[in-house]
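1. what's the 3D shape of this:
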Amino acid sequence: MKPSSQDRRSEYITGLRELADWLEQHPDVAVPSDERMLLPLLTNTAVEEFAATHGLTIETDSDGNMAVDLRFGCITYHVYGYVDFAEHRKKGEEKQARAWADSNDMVIQPREVASTPSHADRVVAYRNPWRPGVLLCREHGEGWAGMEPLTSDDLPDGGTCTHGDPADPSDVCGRDVLIDAPQTGGAR
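-> You can find the predicted model right below:
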């Protein structure tokens, strides 16, 4: 069973008191070299709320990250947050990776990624959502408001452009929308 946050808090406070008593009883043992206790709240908003609740003054670093310190003798309870925690982690991890690479005589370079066509580059036809039988090739469908762009994935059985006069088959485009080659005859 996982202890509740109140149980965890009580255990932590008891542990601090026991540590203080033990250090006092063993003067030959060195105290920790870092006299800060860290409380990451991750966001600046959480730090602002903490500071307002406890009447503390916020310090802001050059990156806009916020922190407050409570001092108990030589011990500091350091509460901190970030403008953007994910970006902060990303920068920290990059810095660490570059330092490792430098120490191993290596250089980090961007990965070459094969470019993938955007959805717009993959459009083969347009469908009129109000007239399901109307299918237009790129030439006849581009630029018309309200037309739904389609890729070959949307047309597993293909299709032909219906642009033109349906009463006159010689005046209908008839282009196979999955084949990019222009056709002769028909509406252009």
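
2. please make it C-alpha for all contacts and neighbour counts, starting now.
-> Will do.

3. which stretches in the chain count as strands?
-> Applying DSSP state E to the chain gives strands spanning 36-43, 59-60, 66-72, 75-82, 123-127, 135-137, 148-151.

4. is it correct that residue 108 is in contact with residue 101?
-> Yes. With contact defined as C-alpha atoms under 8 Å, residue 108 and residue 101 form a contacting pair (6.8 Å).

5. longest helix of the protein?
-> Criterion DSSP state H: the longest helix present in the chain is helix 5-25.

6. other residues contacting it?
-> Contacting residues not belonging to helix 5-25 are listed as 29, 31 [C-alpha atoms under 8 Å, 6 or more residues apart in numbering].

7. picking up where we left off before, please identify the deepest-packed of the strands of the chain.
-> strand 135-137 (a mean of 26; mean count of other C-alpha atoms under 10 Å).

8. can you get me a residue count around residue 11?
-> For residue 11, the number of neighbouring residues by other C-alpha atoms under 10 Å comes to 13.

9. distance of it from residue 149?
-> Distance from residue 11 to residue 149, counting by C-alpha to C-alpha, to the nearest Å: 61 Å.

10. please apply the same query to residue 100.
-> From residue 100 over to residue 149 (counting by C-alpha to C-alpha), the distance is 47 Å.

11. check contacts around residue 90.
-> With contacts defined as C-alpha under 8 Å, 6+ apart, residue 90 is in contact with no residue.

12. please provide the structure for the following sequence as well, for comparison with the first:
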Amino acid sequence: MTDRDAYVQGLRDLADWVEAHPAAPVPPNDHLLVPLHTNAAVHEVAHELGVEEEYDNEDFVEHCARSDERRAHEWADKNGMSLRPAKELPEGGEAS
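-> Model prediction:
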């Protein structure tokens, strides 16, 4: 069984358990968090499911890149360093 197959089976098992336990609490809304990391992926899945898209206007990948850069600058500042753009390497890729 692949990891994906196991995940799908886990969702089925969870649905069966929730159905068999009517007193079990469930989320107060119909939101389901799915790991789609770009707005294009959200659009594609929403279109296939026939549901309305609901996401912020930022791709997750772009969000992570900005967050990583911010944290790197914070770490450098905390450690008495600074980050600056690297100079482009000359032809052949060797630093002088």
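
13. quick one on the thing from earlier: quick one: which of the strands of the first structure is nearest residue 93 of the first structure?
-> Between residue 93 of the first structure and those, the tightest spacing by C-alpha to C-alpha is seen for strand 75-82, at 15.4 Å.

14. give the other helices and strands that the closest one contacts.
-> Strand 75-82 of the first structure sits against strand 36-43, helix 44-54, strand 66-72, with contacts defined as 3 or more C-alpha pairs under 8 Å, 6 or more residues apart in numbering; DSSP states H and E.

15. ok, which of those comes nearest residue 87 of the first structure?
-> The closest approach between residue 87 of the first structure and any of these, judged by C-alpha to C-alpha, belongs to strand 36-43 at 11.6 Å.

16. how much does that closest one deviate in direction from helix 44-54?
-> Orientation check (axes from the mean of the first three to the mean of the last three C-alpha atoms, to 10 degrees): strand 36-43 of the first structure against helix 44-54 gives 120 degrees.

17. strand 36-43 of the first structure vs strand 66-72, what angle?
-> Regarding strand 36-43 of the first structure and strand 66-72, their directions subtend 150 degrees when assessed with the same axes, to 10 degrees.

18. returning to that earlier point: any idea which of the helices and strands packed on strand 75-82 of the first structure gets closest to residue 126 of the first structure?
-> With C-alpha to C-alpha as the measure, strand 36-43 is the member of those nearest residue 126 of the first structure (45.7 Å).

19. which helices and strands does that closest one pack with?
-> In terms of contacts (3+ C-alpha pairs under 8 Å, 6+ apart), strand 36-43 of the first structure is packed against strand 75-82.

20. orientation of the strand it packs on relative to helix 44-54 in degrees?
-> Orientation of strand 75-82 of the first structure against helix 44-54 (the same axes, to 10 degrees) gives an angle of 140 degrees.

21. from residue 16 of the second structure, how far off is the most centrally placed residue in the second structure?
-> For the second structure, the residue whose C-alpha lies nearest the mean C-alpha position (C-alpha atoms, centre = their mean) is residue 37; its distance is 4.6 Å. With distances taken as C-alpha to C-alpha, residue 37 of the second structure is found 28 Å from residue 16 of the second structure.

22. next: residue 38 of the second structure.
-> According to C-alpha to C-alpha, residue 38 of the second structure and residue 16 of the second structure sit 31 Å apart.

23. ok, back up a step: now render the strands of the first structure as JSON lines, adding distance to residue 52 of the first structure.
-> Supplementary listing: the strands of the first structure in JSON lines, determined by distance: least, C-alpha to C-alpha, whole Å:
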{"stretch": "strand 36-43", "distance to residue 52 of the first structure": "14"}
{"stretch": "strand 59-60", "distance to residue 52 of the first structure": "13"}
{"stretch": "strand 66-72", "distance to residue 52 of the first structure": "11"}
{"stretch": "strand 75-82", "distance to residue 52 of the first structure": "13"}
{"stretch": "strand 123-127", "distance to residue 52 of the first structure": "54"}
{"stretch": "strand 135-137", "distance to residue 52 of the first structure": "62"}
{"stretch": "strand 148-151", "distance to residue 52 of the first structure": "52"}
